[in-house]
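# Sequence first, predicted coordinates after that:
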Amino acid sequence: MRAETLARLNAERAARRAAILVTDIADGGQRLVTEDAVAADPLAEILSRHLASGRSGLIEVDGHKKFLTVQVPPVRLVVIGAVHISQAMAPMAAALDLALTVIDPRTAFATPERFPGVALVPEWPDAALGGAVPALDRYCALAALTHDPKIDDPALRSALRAGCFYVGALGSRKTHAARLARLAEAGFSDSETARIRAPIGLAIGAVSPAEIALSVLGEIVAALRRAPCPEAA
């Protein structure tokens, strides 16, 4: 690999941006396709599929074999609310290689005893997301689970501004309608707030905290892999 290509690849990694290194098997020639250049690339459809899966692999185009080395930033999951659902979600998120952070200013809930081995931030979301937690970006998912607008709303505003690939919020349709009105008053457009998955989670008839956690994680994976999924009930 040329030093210039390696430097560009490292720069994309440091900035938490995806990239694909395309290597021609026949002559060893390489070119780097950054995430923002995929749509205009001659191999756009193939590259998009590999970005969505996060997997490297060998392809053949017009009789020419190429190897795609896919670099995708580690996916982070930020959960607002140290509640029973987030407790159930913690081991599942770990199994999915999602780096979980739980934010909740209510220190009676956000305790190491309730969340062993989990990154806990016992602060208000606006303060935590402003410095205590690494900045949100498009490789972050955010799930707001407290039912408390004072806690959930600042986090949702931050996630929408950051372009998180998944933004979800717990609550009924009535609760969400009131949430949308507050966000509109804060200056968010209908197209921006339409990105919020609410009621949160896949429509699997979830009842228990563990089932709800499963439905939320399923919806996050579908959003990450850009796969179609049924609307929540």
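That came through, no problem.
# use CA for all of it now, contacts and neighbours both
OK.
# tell me which residues of the helix or strand encompassing S158 are tucked away?
Using DSSP states H and E, S158 maps to helix 149-162. For helix 149-162, the neighbour count (16 or more other CA atoms under 10 Å) marks I151, D152, D153, P154, A155, L156, R157, S158, A159, L160 as buried.
# Name the residues that touch that helix?
With CA atoms under 8 Å, 6 or more residues apart in numbering as the contact definition, helix 149-162 has outside contacts at 80, 104, 124-126, 129, 136-138, 142, 144-146, 167, 169, 179, 183, 192-193, 195.
# what distance separates whichever helix or strand comes after it from the centre of its chain?
With elements assigned by DSSP H and E, the helix or strand that comes after helix 149-162 is strand 166-169. Taking the mean of its C-alpha atoms, strand 166-169 sits 9 Å from the chain's own mean (CA atoms, centre = their mean, to the nearest Å).
# Longest strand in this protein, please.
Counting residues, the longest strand found in the chain (DSSP state E) is strand 64-71.
# The closest residue to S172 other than its chain neighbours: which element?
Leaving out its chain neighbours, the residue that sits closest to S172 by CA to CA, 6 or more residues apart in numbering is P199, at 5.9 Å. Using DSSP H and E, P199 falls within no helix or strand.
# now swap in K174 and tell me
Counting by DSSP H and E, the element that carries K174 is helix 173-185.
# the inter-axis angle of the host helix or strand of I46 versus strand 64-71?
Counting by DSSP H and E, the element that carries I46 is helix 44-53. Angle of helix 44-53 versus strand 64-71, following axes from the mean of the first three to the mean of the last three CA atoms, to 10 degrees, is 40 degrees.
# re earlier: what residues of the helix holding K174 count as buried?
Neighbour-count burial for helix 173-185 flags H176, R179, L180, L183 (criterion: 16+ other CA under 10 Å).
# Show me what the helix or strand just after the helix holding I46 is packed against.
Per DSSP H and E, the first helix or strand lying C-terminal to helix 44-53 is strand 57-61. Contact here means 3 or more CA pairs under 8 Å, 6 or more residues apart in numbering; DSSP states H and E; on that basis strand 57-61 packs against strand 64-71.
# Just list what the following helix or strand past the strand it packs on packs against, helices and strands only.
Using DSSP H and E, the next helix or strand after strand 64-71 towards the C-terminus is strand 76-80. The criterion is 3+ CA pairs under 8 Å, 6+ apart, and the helices and strands that strand 76-80 contacts are strand 99-103, strand 140-144, helix 149-162.
# for comparison:
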Amino acid sequence: MAEPTILQALLAWHRAGEGAVLATVTEAWSSAPTRPGAMLAICGSGESRGTLAGGAVEARVIPEALAALAEGAARELSLIVTDETARAARLACGGAIRVLLQPVGPALPEPLLAELAEAEAEGRSLALVTPLPPGPPPRLDGPAAWPERFRTGRSGEEEGVFVALYTPPLRLLVTGAGQIAEALVPMARLAGFTVEVIDPRPDIAASFSAAPVITAPPAEAIAAARPDPRTALVTLTHDHPVDDAALLAGLATPAFYIGSLGSRRTHAARLERLAAAGQPAEALERIHAPIGLNIEAVTPAEIAVSILAEIIATLRRR
């Protein structure tokens, strides 16, 4: 059975009468080993789920969270994380962070938390928007209210409020179960992506070990996956009909990244085929090819590094 998410844990603890507090990093300075939007759920018993910046930080936050719970009011907490403390937690270096503590009920209304948890279960994106300093009640906004933040996946303070993003996991759809995909799949998982691999070629799919392979035709498999704005799609087969079918399906979706393996000459021929299939020039400009950042990659693993780097750069820099 899967471990409850932070939102599920908060809701369960609150409804069981144990009390619950949501701790969220709102600012990080210097080389602080965390980022705005990092979250920790804290139960009235002292149990916690999630992480802010390593065990030493959590040990300082939890007593403050329990005090906020007893008081029944939100509060902000500023912390200095020394280099020594960071190293003890197996982190690179320290810095300064500010943490917002919101007891469920008085500062984070249960109906609002329940709506967040429901959206999480359904794969919908929402933002929890809290006035700073804390006092007035928070609200929920959709992606249209903060388009740039949702595009780049960055929580942060803006216009006197803290915008904490709650979004579905990043996803990567890979067409082509070859050597590059064998390296790319575990790398992408480490970077926080859920990964699906598609390859309709039975002999290739049967020898792939990094993940289960969907052997349906690419257009069918991609349509079933329903790519969203937090989905990246890559084609790696070098089998033109397979890659073209995947690209045509991907271009019909809001995927934030579409990339395809092949040389400049290969890609020029590909663009001609896709244009003949009815794709307009502006759609074809979405395709990153030759795929990956130009790091002079040679081996399959190096090419996988360049692909993942370009995906992340596209996500964060748009």
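Cool, the structure landed. None of these values were measured; they are calculated from a predicted model.
# Could you quantify their similarity as a TM-score?
Laid over one another, the chains give 0.80 as their TM-score (TM-score structural alignment, normalised by the length of structure 1), with 210 aligned residues with a CA RMSD of 2.3 Å.
# Map the residue nearest to S172 of structure 1 across to structure 2 for me.
Counting by TM-score structural alignment, P199 of structure 1 corresponds to P290 in structure 2.
# For L217 of structure 1, see how far away the aligned partner of T266 of structure 2 in structure 1 is.
Alignment note (TM-score structural alignment): T266 of structure 2 maps to T175 of structure 1. Look at T175 of structure 1 and L217 of structure 1: by CA to CA, to the nearest Å, they are 21 Å apart.
# same thing with V70 of structure 1?
23 Å.
# With L9 of structure 1 instead?
30 Å.
# Give me the more crowded residue out of those two.
Higher neighbour count among L9 of structure 1 and L217: L217, with 23 against 20, using other CA atoms under 10 Å.
# so M89 of structure 1 touches S215, yeah?
No. If you go by CA atoms under 8 Å, M89 of structure 1 and S215 don't touch, sitting 9.9 Å apart.
# quick one: furthest residue from the center of structure 2?
In terms of distance from the mean C-alpha position of structure 2, A276 ranks first, at 35.2 Å (CA atoms, centre = their mean).
# And the aligned residue in structure 1 for that one, how close does it get to A178 of structure 1?
Using TM-score structural alignment as the criterion, A276 of structure 2 maps onto E185 of structure 1. Look at E185 of structure 1 and A178 of structure 1: by CA to CA, they are 11 Å apart.
# now swap in V75 of structure 1 and tell me
Relative to A178 of structure 1, V75 of structure 1 is positioned 30 Å away (CA to CA).
# Repeat that for L217 of structure 1.
L217 of structure 1 is 25 Å from A178 of structure 1, by CA to CA.
# And G81 of structure 1, by the same measure?
Taking CA to CA as the measure, G81 of structure 1 falls 19 Å from A178 of structure 1.
# for G28 of structure 1, same thing?
Distance from G28 of structure 1 to A178 of structure 1, by CA to CA: 57 Å.
# on that earlier part again, among the contacts of helix 149-162 of structure 1, name the buried ones.
The neighbour-count criterion (16+ other CA under 10 Å) marks 80, 104, 124-126, 129, 136-138, 142, 144-146, 167, 169, 179, 183, 193 among those as buried.
# ok, the aligned partner of P169 of structure 2 in structure 1 - how many residues close by?
Aligning on TM-score structural alignment places P169 of structure 2 opposite P74 in structure 1. P74 of structure 1: 14 surrounding residues under other CA under 10 Å.
# I figured P74 of structure 1 hits A141, correct?
No. With contact defined as CA under 8 Å, P74 of structure 1 does not count as touching A141 (11.4 Å).
# What residues sit buried inside the longest strand of structure 1?
Neighbour counts over strand 64-71 of structure 1 (16+ other CA under 10 Å) mark K66, F67, L68, T69, V70, Q71 as buried.
# From the residues you listed, pick the one nearest E60 of structure 1.
Nearest to E60 of structure 1, judged by CA to CA, of these is K66 at 6.2 Å.
# Find me the equivalent region of the longest helix along structure 1 in structure 2.
Counting residues, the longest helix found in structure 1 (DSSP state H) is helix 209-224. Mapping helix 209-224 of structure 1 onto structure 2 (TM-score structural alignment) gives residues 300-315.
# mean shift of the matching stretch relative to structure 1?
Stretch 300-315 of structure 2, aligned to structure 1 and superposed, deviates on average by 0.5 Å (mean CA distance after the TM-score superposition for structure 1).
# So for that stretch, what gets flagged as buried?
P300, A301, E302, I303, A304, V305, S306, I307, L308, E310, I311, L315.
# And the helix or strand hosting R60 of structure 2, what does it pack against?
Counting by DSSP H and E, the element that carries R60 of structure 2 is helix 55-71. When contacts are defined as 3+ CA pairs under 8 Å, 6+ apart, helix 55-71 of structure 2 sits against strand 20-29, strand 75-81, strand 95-103.
# What range does that helix cover in structure 1?
Going by TM-score structural alignment: helix 55-71 of structure 2 matches no residues.
# okay, the angle between that helix and strand 20-29?
If you take the same axes, to 10 degrees, helix 55-71 of structure 2 sits at 130 degrees to strand 20-29.
# Determine the angle, from 0 to 180 degrees, between helix 55-71 of structure 2 and strand 95-103.
Using the same axes, to 10 degrees: helix 55-71 of structure 2 against strand 95-103 is 30 degrees.
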